[in-house]
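>>> model this:
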Amino acid sequence: MNENEHVDEFDRKILAALQADSRLTNNDLAERVNLSASQCSRRRQRLDEDGFIDGYRAVLNRDRLGFGLVNMITVTLATHNRDNARRFAELVSRLPEVQEAHALTGEMDYILKVVTRDLKALSQFVNDVLLPHDSVQHVKTAIVLATLKETNALPL
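Below is the predicted model of the structure:
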């Protein structure tokens, strides 16, 4: 059964409102979607339990916290086998600088979104962490000059 069959227009409104502001109280949420507080609470709980909501989090200000550089780093593995891919995935999962990591088709194997405080920290990350790892063959780095759009919001 398609998961979308379980989500009606009220559910979409609830999800969109929570996506915009996860701190909404149940009463505020009910007002925004035109449901009673009890109906809204039941729907929110079901959406949570059914896995439509992965979590609630605060979005921190990267610049205010001193992470001035956003970097896109492409990685090519030394060899293409499950063990090498697993070892690289384990490395990436331990690195707090990596905000996103995606396996790709085509020329590069992975693209990483990495935040660093400055160029020196980026250089240390690439030269002391990524390149020495035995699963990595090649690394290519691009520094983000401007972010035109950044969101995790789904188009509900």
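
>>> rest of the way, CA atoms for contacts and neighbours
Fine.

>>> most centrally placed residue in this protein?
E100 (5.6 Å; CA atoms, centre = their mean).

>>> Helix, strand, or coil at the residue lying closest to it once chain neighbours are set aside?
Distances taken as CA to CA, 6 or more residues apart in numbering put K113 closest to E100, at 5.0 Å, once the chain neighbours are dropped. The three-state assignment at K113 reads strand, by DSSP: H, G, I helix; E, B strand; the rest coil.

>>> before we go on, could you also do this sequence so I can check it against the first one:
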Amino acid sequence: MEDLDQTDRKILRLLRRDSRISNADLAEAVGLSTSSCWRRVRALEDQGVIRNYSVVLDDEKMDLSFQAIVHVHLTRHDPDRLSEFIRAVQTKEEVRECYATTGQSDYHLFVQCRDLNAYNRFLEEFLFRMPAVASAQTNLVLRTIKTRDDGL
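Sure, this is the predicted structure:
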């Protein structure tokens, strides 16, 4: 894949901010003709730089104001239990993001739900019932400072 030039990066910044921007408005903002802009966006999609387009929801209006970072420690790294854990986490709606990391915890989950009671149900009925999970530590999110990097 070719290196991204400044025009590609500007296109990506604008699409990240608003993926519904019209091609005409996008072309005008980056100083290209509409056909040239469309070809660049298509090339970025074909190269896999743009993987998909999505919608950003308002968590408060969706009644998902409870947020936590959960640091999960596994009992051991048995391949079958590990696969089961990963599959289960991928299907659980409350788990918005999951990272395998180095350090004291094996996995870090970003969990969103309605309230503390819903979170307790998530822990008791899901996470703590998984054979691979030895323990979990929760950090509550007090406020969100930044959610993604526009560093293009």
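
>>> Give me the TM-score for these two chains.
Scored against TM-score structural alignment, normalised by the length of structure 2, the superposed chains reach a TM-score of 0.95; 152 aligned residues with a CA RMSD of 1.1 Å.

>>> Map the residue nearest to E100 of structure 1 onto structure 2.
Aligned against structure 2 by TM-score structural alignment, K113 of structure 1 finds its counterpart in F110.

>>> For the residue in structure 2 sticking out farthest from the centre, give its distance to L26 of structure 2.
In structure 2, the residue that sits farthest from the middle, by CA atoms, centre = their mean, is S33; the gap is 32.8 Å. Distance of S33 of structure 2 to L26 of structure 2, given as CA to CA, to the nearest Å: 10 Å.

>>> A100 of structure 2 too?
37 Å.

>>> The two - which one has more neighbours?
L26 (23 against 12; other CA atoms under 10 Å).

>>> Is the more buried one located within a helix, as I assumed?
Yes - counting by three-state DSSP, L26 of structure 2 is located in a helix.

>>> who are the neighbours in contact with it?
11, 14, 37 (CA atoms under 8 Å, 6 or more residues apart in numbering).

>>> how about the first one, what's its partner in structure 1?
What it means is I11 of structure 2. Aligned partner of I11 of structure 2 by TM-score structural alignment: I14.

>>> and the nearest residue in space to that match that is not next to it in sequence, how many neighbours?
Spatial nearest neighbour of I14 of structure 1, excluding adjacent residues (CA to CA, 6+ apart): V33 at 6.5 Å. Other residues near V33 of structure 1 come to 18 when the count uses other CA under 10 Å.

>>> Trace V33 of structure 1 over to structure 2, please.
Under TM-score structural alignment, V33 of structure 1 pairs with V30 in structure 2.

>>> Also V98 of structure 1?
Under TM-score structural alignment, V98 of structure 1 pairs with V95 in structure 2.

>>> gap between that match and L109 of structure 2?
Where L109 of structure 2 is concerned, V95 of structure 2 sits at a distance of 6 Å (CA to CA).

>>> anything in contact with each of the two?
What both V95 of structure 2 and L109 touch, as defined by CA under 8 Å, 6+ apart, is an empty set.

>>> sorry, back to before: okay, and the common contacts of S33 and L26 of structure 2?
With the criterion set as CA under 8 Å, 6+ apart, the contacts of S33 of structure 2 and L26 do not overlap.
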